[in-house]
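> just the structure for this:
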Amino acid sequence: MSVVQWPHRLLTLDDWAGMPETPEHRVEVVEGVLVVSPRPLYFHQRAVNRLTYWLDEQTSPEMSAMGEAEMVITVAPLTIRVPDVLVISAVVADENPARASAEDVRLVIEVLSEGTVRTDRVTKFSEYAEVGIEHYWIVDLDDPASMITYRLVDGDYENFGEHTGKVSLDFDGAPLSFDLDALTTRRP
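This is a model prediction of the structure:
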């Protein structure tokens, strides 16, 4: 086991870019401070994969869905989030960036897991609104699986619906269909 030397100051984007990969942990930076949590359990990962696939298949060709992609909220102090799913323009995605800029992100989905509930419902809720991400959806896998959809209106998120079971929504002019009950099943 090797020991990583951390800077004795708030992290910068260069520090972040130089950090080693940590597949056994989920790592983000909040106001220059490293935040480490365990990787999510299998149902969480399955749900993220399904949501990413469903969104990528159903959104307009001008959009692209990504799972667990880095997103820069602010550069100074550095805040980098790794949302479960984000949707950006296909043009930006096709540039193959190391991380997305929050200004390019149209939708973020967070799937609640043990240890992230308050962060997803409070901290990220306000961070994403502050940087102008238009859509924020929160998925809860507790039975019955549910999703709350928020949309940014005058700088604040408003609840645009609470859903269970089969869901039909409109996102950016594209009709979307999800089966929330199939998010964690072995075969949807």
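> C-alpha only now, for contacts and for neighbours.
Fine.
> where's Gln58 relative to Pro38, distance?
With distances taken as CA to CA, to the nearest Å, Gln58 is found 31 Å from Pro38.
> which of those two has more residues huddled nearby?
Neighbour tally, Gln58 and Pro38, criterion other CA atoms under 10 Å: the higher count belongs to Gln58, 17 against 12.
> how about this one, so we can line them up?
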Amino acid sequence: MKALPDDSWLRKIRPQPAQVTAEEYEQLPEEIARAIEIVDGHVVYCAAPTPNHQTAGRRLANMLERHARAVMAQGHECLTVNNDVDLRLRDVPLLNRRPDVALYRCLDEERGERLRAEHALLVVEIVSPGSETQDTTDKLGEYAKAGIPHYWIVRLDRTGVSIIERYRLDRASMLYKHVGTFMKDEPGGPPSIANPIPMVIDWSDLLF
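Below is the predicted model:
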């Protein structure tokens, strides 16, 4: 199977003629790679996120980056935060996701190092209409099996981020355990957490 020349393949071919390999995926133009995920070698077309979804992802990334810079200033290893980043969970059969936000150890890009599960400390998925099952079931299992220590499921209301469900990996079972849910309307000050890095969730930073 050759690299896909354009996104018409994604829309017209039924069924997919063969599984996409890691080598073939890496040959795809960036504009096509950004529009798909690969699950067990099969292409999953990702609809363009809404403006609110994009804004929420950017706000979350900014918050995480601010706290990452703070811990790095205290001697923590180099950390990076990105939106919609290519994350390789498995090579065979290919499993490649693009989480809405990821916090991960810095990569050696000069050596062509790609973001893999072992680099990631936290991945965040923002639930959209149509993504409930993927975000709360499919990706929950995939990220856990890949060994990513922390997973957040984020929900929005009309003003911004309203709920953050937090999961931590239980390495004995390689499953996520729910460790808490932050809700914007709960009384009290901004909640704080210690892992994966110390941070305070300031809801005012997460408004549209």
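> now the TM-score, please.
After superposition, the two chains reach a TM-score of 0.85 (TM-score structural alignment, normalised by the length of the first structure), with 182 aligned residues with a CA RMSD of 2.5 Å.
> mind listing the strands in the first structure by residue range?
Under the criterion DSSP state E, the first structure contains strands at 25-30, 33-38, 63-67, 71-74, 79-81, 85-89, 100-101, 105-111, 135-140, 146-153, 156-164, 166-171, 174-179.
> show me what the second one is packed against.
With contacts defined as 3 or more CA pairs under 8 Å, 6 or more residues apart in numbering; DSSP states H and E, strand 33-38 of the first structure has these neighbours: strand 25-30.
> and the longest helix along the second structure, how far out from the chain middle?
What stands out as the longest helix in the second structure, according to DSSP state H, is helix 51-73. Distance, stretch centre to chain centre, for helix 51-73 of the second structure: 13 Å (CA atoms, centre = their mean, to the nearest Å).
> now swap in stretch 142-152 of the first structure and tell me
Put simply, stretch 142-152 of the first structure sits 14 Å off its chain's centre (CA atoms, centre = their mean).
> residue contacts, the residue nearest the centre of the first structure?
The structure's the first structure has its C-alpha centroid closest to Pro83; by CA atoms, centre = their mean the separation is 2.0 Å. When contacts are counted by CA atoms under 8 Å, 6 or more residues apart in numbering, Pro83 of the first structure is found next to 67-71, 108-110.
> translate it into the numbering of the second structure.
Matched across to the second structure, Pro83 of the first structure falls on Pro99, judged by TM-score structural alignment.
> same deal with Ser113 of the first structure?
Ser113 of the first structure maps onto Ser128 in the second structure, by TM-score structural alignment.
> residue in the first structure paired with Ala139 of the second structure?
Not Ala; residue 139 of the second structure is Lys. Taking TM-score structural alignment, Lys139 of the second structure has Lys124 as its aligned residue in the first structure.
> if I look at that match, how far off is Phe171 of the first structure?
In terms of CA to CA, Lys124 of the first structure sits 21 Å off from Phe171 of the first structure.
> from memory Asp7 of the second structure sits against Ile32, does it?
Yes: with contacts counted by CA atoms under 8 Å, Asp7 of the second structure reaches Ile32, the gap being 6.3 Å.
> adding distance to Ala47 of the first structure, write the strands of the first structure out as a markdown table.
Compiled in a markdown table, the strands of the first structure are given as follows (distance: least, CA to CA, whole Å):
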| stretch | distance to Ala47 of the first structure |
| --- | --- |
| strand 25-30 | 16 |
| strand 33-38 | 17 |
| strand 63-67 | 10 |
| strand 71-74 | 20 |
| strand 79-81 | 19 |
| strand 85-89 | 10 |
| strand 100-101 | 22 |
| strand 105-111 | 8 |
| strand 135-140 | 9 |
| strand 146-153 | 12 |
| strand 156-164 | 14 |
| strand 166-171 | 15 |
| strand 174-179 | 11 |
